[in-house]
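Undergrad: Sequence and computational prediction follow.
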Amino acid sequence: MRDLSYVRTEMAAIEKPPRGERGLPAWLRKNLFASPWDAALTVLGLLLVAFILPPFLDWAFFNAAWIGTDRTFCATVAQGGIQPDGWSGACWPFVMAKFEQFMFGRYPVDERWRVILVGILFVALLVPLLIPRIPYKGLNAILFFGVFPVVAFILLVGGWFGLAHVETALWGGLLVTLVLSYVGISVSLPLGIILALGRRSKLPVVKMFSVVFIETVRGVPLVTVLFMASVMLPLFLPPGTTFDKLMRALIGVALFASAYMAEVIRGGLQAIPKGQYEGADSLGLGYWQKMGLIVLPQALKLVIPGIVNTFIGLFKDTSLVSIIGMFDLLGIVRQSFSDTAWATAQTPMTGLVFAGFVFWIFCFGMSRYSIFMERRLDTSYRR
């Protein structure tokens, strides 16, 4: 009897997907026109973009003033300028003229190299920490969170090694925004983890302290916390005892963010199945071993969006320090509107758009990196 069995000796050739499942038409159908509701929202979105984008591009680029030394280049003839009557465009010479002030505030011009050096060190240590493939993450973290703050403090404040002392009252602009954000983020995450563990603790005193702190801080706005730290706190200190205003703001922002971070972390801890705790106990692990090796790595992975959302909110909330007389990026931009040399109808909008764009760059970068880390750490993720 003839053997009709067949065994393939080579792999079948890979076939291309159907024509309707590839290319731009397939992407549009799946992402923008998958249903009548999606199609309606897509059309509505396109109409909204067509309504908003052309006037904005005309104001920001095509009809904007790019070169100038004073307000006359951004004012109409009727306002004492050189632009034709009815002109409406961005005043980018104002941003160019005030750019260093937006970045450094009133930091002495001859000493601004110290701020630039701190910025270079910050980027040089942060970038390798964010790239998973670069080794020596432990050493990198020690340098970034342990050594860098000390070096940055010495360089920015001065008073040592022949560096001139610069009072924090002279700091401003993006410098203050980044300092507040760095300290707030660096302190809020570990302190938030401790508070979250304390709130779930079986020790009554520890649990009560954590609950009272979290609920008290979350029950008041950040403006109130900053006001208390700057104005009310000195009233409870011994006569002659003073704290630097920037230090008060750093403490207030860090404690405020820690309370919100604690609730984010607690949500991740509650999402871990009970079997993970029991499995760690069955291995004979102690409490801190169980939390550090088993529970917290899983919990933090689950709440990455919430953690980054808190970081983004903290970064934007730094603009509230203007309530205590400090000027971050947004505050220094608004302060510059009072300069009569640049007093025009287009100056405020231009400055606010510039500040908003800078905030958007940092917030968008944090958001995209969180998405990258979610995909990398999610073992069940499939393209």
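TA: Sure thing, it's come through.
Undergrad: Going by C-alpha atoms from here, please, whenever you check contacts or count neighbours.
TA: Will do.
Undergrad: list the helices and strands the helix ranked longest in the chain packs on?
TA: Counting by DSSP state H, the longest helix found in the chain is helix 347-377. Packing contacts for helix 347-377, counted by 3 or more C-alpha pairs under 8 Å, 6 or more residues apart in numbering; DSSP states H and E, involve helix 92-104, helix 304-317, helix 329-336.
Undergrad: How far off centre is the longest one?
TA: Averaged C-alpha coordinates place helix 304-317 at 6 Å from its chain's average position (C-alpha atoms, centre = their mean, to the nearest Å).
Undergrad: Would you mind putting the helices and strands packed on helix 347-377 into TSV with distance to Gly159 and mean neighbour count alongside?
TA: Converted to TSV, those look like this (distance: least, C-alpha to C-alpha, whole Å; neighbours: other C-alpha atoms under 10 Å):
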stretch	distance to Gly159	mean neighbour count
helix 92-104	19	20
helix 304-317	29	19
helix 329-336	26	22
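Undergrad: Any chance of a markdown table for these, columns distance to Gln270?
TA: Output for the helices and strands packed on helix 347-377, formatted as a markdown table (distance: least, C-alpha to C-alpha, whole Å):
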| stretch | distance to Gln270 |
| --- | --- |
| helix 92-104 | 42 |
| helix 304-317 | 14 |
| helix 329-336 | 38 |
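Undergrad: Of all those helices, which one comes closest to Lys290?
TA: Nearest to Lys290, of all the helices and strands packed on helix 347-377, is helix 304-317, at 20.4 Å by C-alpha to C-alpha.
Undergrad: Now do that closest one: which elements does it pack against?
TA: helix 174-199, helix 245-271, helix 347-377.
Undergrad: buried ones in stretch 128-140?
TA: For stretch 128-140, a neighbour-count test (16 or more other C-alpha atoms under 10 Å) marks 128-129, 140 as buried.
Undergrad: Among the helices and strands packed on helix 347-377, which comes closest to Leu46?
TA: Closest to Leu46 of the helices and strands packed on helix 347-377 is helix 304-317 (C-alpha to C-alpha; 27.8 Å).
Undergrad: what does the closest one rub up against?
TA: Residues outside helix 304-317 that contact it (C-alpha atoms under 8 Å, 6 or more residues apart in numbering): 177, 180-181, 184-185, 222, 253, 257, 260-261, 264-265, 359, 363, 366-367, 370-371, 374.
Undergrad: Show me which of the residues you listed are buried.
TA: 177, 180-181, 184-185, 222, 253, 257, 260-261, 264-265, 359, 363, 366-367, 370, 374.
Undergrad: if I pick Ala355, what's in contact with it?
TA: Contacts for Ala355 (C-alpha under 8 Å, 6+ apart) come out as 329-330, 333.
Undergrad: Okay, one more to line up with it:
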Amino acid sequence: MSDTHAQTVAFVREGMIDQQQPPTKEAGAVKWVRENLFPTWLNAILTILSLYVVWYVLSGVVPWLVSPTWGATSLGQCREILEGLGQSTEQACWGVIRDRWNQLLFGFYPSELYWRPTLALVVLLAGLAPVLFGNFPRWFLGFSLASPFLIFFLLWGGSIWLPVSVALGFVVGVVAFRALARVNQIVAVIAAVVLPILYWLFLAGPLAAAVTGLVPIGIAPVGSNEFGGFMLSIVIGVSAIVLSLPLGIMLALGRASNLFIVTKLSVAFIEIIRGVPLIVWLFTASLLLNYFLPPGTNFDLTLRVIIMVTLFSAAYIAEVVRGGLAAVPKGQYEGADSLGLSYWQSMQLIVLPQALKISIPGIVNTFIGLFKDTTLVVFIGLLDPLGLTNAIRASQEWNGIYWELYVFIGVLFFVACYSMGRYSLHLERKLQRENR
């Protein structure tokens, strides 16, 4: 019996073998390189060619970038510094950035008032924080609602009662909507839009002037003609982004509505705005918009541009959101109806959250394109960063400078647009985790 058992059992383990390290080829950096760079002979050839192209590009760009010219005060001095070090005079002249960085960022804004746009940027980030990241006390939302008017006051200055009177227009809209919502939802929405517009056109200015005469409180005014640089791009871009999102959502709901007039008006607005290039609408804001205002009205050009860019962006946002609404399963609408929810309740609680989640990539993509398109304002006389490059190169000290200015401006726009893209990915991952 023991001989038979010895023949059928080849090995009996009597102890545990110590854990061994995996083979070098199957762990760490070597494994990653094998799997991602050299998995096949074709991929190996492409990897080697790619590395050569990267090396070739960097070997030409890095020496140009690494230039000891930050202390130069003119293009001629840059060349003198490079010649003194025995280096090529074709390297970058970074002295122009050190000399004109404030102009590229703030335009012709008074230097002694730089603290105001800087503080306005801090207020902007603080005001957006509860909206973008949540987890803030509810009372902080009041600061978020007040932040646009505080930013306007800091940037433009003047009487504090002007932004206060403008803010009262929104209060008029909210009061009108709540007063008429129980009677008729459509009438309430129309009143909430029309009454504030009429108030802003005819009452906001005189009211602010009257209160200013009684209680003159304010700071030194700064005209829009002194705005410029990256600050101007942020003012136009952020204002249009914040205002176009709710307007685009309302247009999307209007286009999907069963009401004939509302649908046709929404479709007409969207198609007309989208069918004309942005540069044409900017010329319209610059030249023609004043003809539609009451006689004697002097409407600020920057504000006109903000309004036109907002309307242009809202038309694209409306189509993105409409795609999200179409992607929501029909059962969600039917489920809201079965619960006895009204149209606005179902949209607010069930349909719109799902549609906006689906639309996040398209919305952020539209915002990024909008922010970059703010450079088009140079064609109507506003000095954005690209417009200021011409003014800087026209000076005797920096005549002949090109790439350094464009590289600096490109880095600024890349940081802003890349941040928006990363936030979009963060929001998508957050919503996916919450739905698990």
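TA: Nice, thanks for sending it over. Everything numeric in this text was worked out from a predicted model, so none of it was measured.
Undergrad: Could you quantify their similarity as a TM-score?
TA: Superposed pair, TM-score by TM-score structural alignment, normalised by the length of the first structure: 0.86. Supporting alignment: 360 aligned residues with a C-alpha RMSD of 2.7 Å.
Undergrad: circling back to that earlier point, looking at the contacts of Ala355 of the first structure, which one is closest to Ala34 of the first structure?
TA: Among these, Leu330 lies closest to Ala34 of the first structure (C-alpha to C-alpha), at 41.5 Å.
Undergrad: how near is that closest one to Leu139 of the first structure?
TA: Note on Leu330 of the first structure: its distance to Leu139 of the first structure, by C-alpha to C-alpha, to the nearest Å, is 35 Å.
Undergrad: Distance of the alignment partner in the second structure of Val253 of the first structure relative to Ser111 of the second structure?
TA: Superposed on the second structure with TM-score structural alignment, Val253 of the first structure falls opposite Val309. Per C-alpha to C-alpha, Val309 of the second structure is found 28 Å from Ser111 of the second structure.
Undergrad: Please enumerate the strands of the second structure.
TA: With DSSP state E as the criterion, the second structure has strands at 158-159, 218-219.
Undergrad: most tightly surrounded among those strands?
TA: Highest mean neighbour count of the strands of the second structure: strand 158-159, a mean of 20 (counted as mean count of other C-alpha atoms under 10 Å).
Undergrad: for that one, packing partners?
TA: strand 218-219.
Undergrad: Show me how far the strand it packs on is from its chain's centre.
TA: The chain centre lies 29 Å from the centre of strand 218-219 of the second structure; the measure is C-alpha atoms, centre = their mean.
Undergrad: with the first structure superposed, average distance for that strand?
TA: Superposing on the first structure places strand 218-219 of the second structure at an average distance of 2.6 Å from its equivalents, by mean C-alpha distance after the TM-score superposition for the first structure.
Undergrad: re the thing from before, tell me the angle the longest helix of the first structure makes with helix 304-317.
TA: Calculated by axes from the mean of the first three to the mean of the last three C-alpha atoms, to 10 degrees, helix 347-377 of the first structure forms an angle of 160 degrees with helix 304-317.
Undergrad: The helices and strands packed on helix 347-377 of the first structure: which one's closest to Ile116 of the first structure?
TA: So among these, helix 92-104 is nearest, using C-alpha to C-alpha, at 9.5 Å.
Undergrad: what range in the second structure does the closest one sit on?
TA: Across the second structure, the stretch matching helix 92-104 of the first structure (TM-score structural alignment) is residues 94-106.
Undergrad: what does Gly254 of the second structure align to in the first structure?
TA: Using TM-score structural alignment, Gly254 of the second structure sits opposite Gly198 in the first structure.
Undergrad: and if you look at Trp398 of the second structure?
TA: Per TM-score structural alignment, the equivalent position to Trp398 of the second structure in the first structure is Trp342.
Undergrad: how much space between its match and Phe102 of the first structure?
TA: 15 Å.
Undergrad: mapping the contacts of Ala355 of the first structure onto the second structure, which are still in contact?
TA: Retained in the second structure (both residues aligned by TM-score structural alignment, their matches' C-alpha atoms under 8 Å) from the contacts of Ala355 of the first structure: 329-330.
Undergrad: Just give me the residue closest to the centre of the first structure.
TA: In the first structure, the centroid-proximal residue (C-alpha atoms, centre = their mean) is Ile312; its distance is 3.9 Å.
Undergrad: and that residue, what pairs with it in the second structure?
TA: By TM-score structural alignment, Ile312 of the first structure lines up with Ile368.
Undergrad: can you tell me how far that match sits from Met231 of the second structure?
TA: According to C-alpha to C-alpha, Ile368 of the second structure and Met231 of the second structure sit 16 Å apart.
Undergrad: do Val276 of the second structure as well
TA: 27 Å.
Undergrad: Have a look at these two and say which one is more surrounded.
TA: Met231 (22 against 11; other C-alpha atoms under 10 Å).
Undergrad: Quick check: the aligned residue for the more buried one in the first structure?
TA: Aligning on TM-score structural alignment places Met231 of the second structure opposite Leu175 in the first structure.
Undergrad: Could you give the number of residues near Leu288 of the second structure?
TA: So Leu288 of the second structure, with other C-alpha under 10 Å, has 12 neighbours.
Undergrad: any idea how far Phe299 of the second structure is from it?
TA: Remark: distance between Leu288 of the second structure and Phe299 of the second structure (C-alpha to C-alpha) = 12 Å.
Undergrad: ditto for Gly158 of the second structure
TA: For Gly158 of the second structure, the distance to Phe299 of the second structure - C-alpha to C-alpha - is 15 Å.
Undergrad: cool, Val189 of the second structure as well?
TA: Distance, Val189 of the second structure to Phe299 of the second structure, using C-alpha to C-alpha: 27 Å.
Undergrad: More neighbours: those two, which one.
TA: Val189 (17 against 11).
Undergrad: Who are the contact partners of the nearest residue to that one once chain neighbours are set aside?
TA: Distance criterion C-alpha to C-alpha, 6 or more residues apart in numbering; nearest residue to Val189 of the second structure, sequence neighbours excluded, is Phe177 at 6.2 Å. The contact partners of Phe177 of the second structure, taken as C-alpha under 8 Å, 6+ apart, are 188-189, 191-192.
Undergrad: if we go to 10 Å?
TA: Residues near Phe177 of the second structure by C-alpha atoms under 10 Å, 6 or more residues apart in numbering: 171, 184-193.
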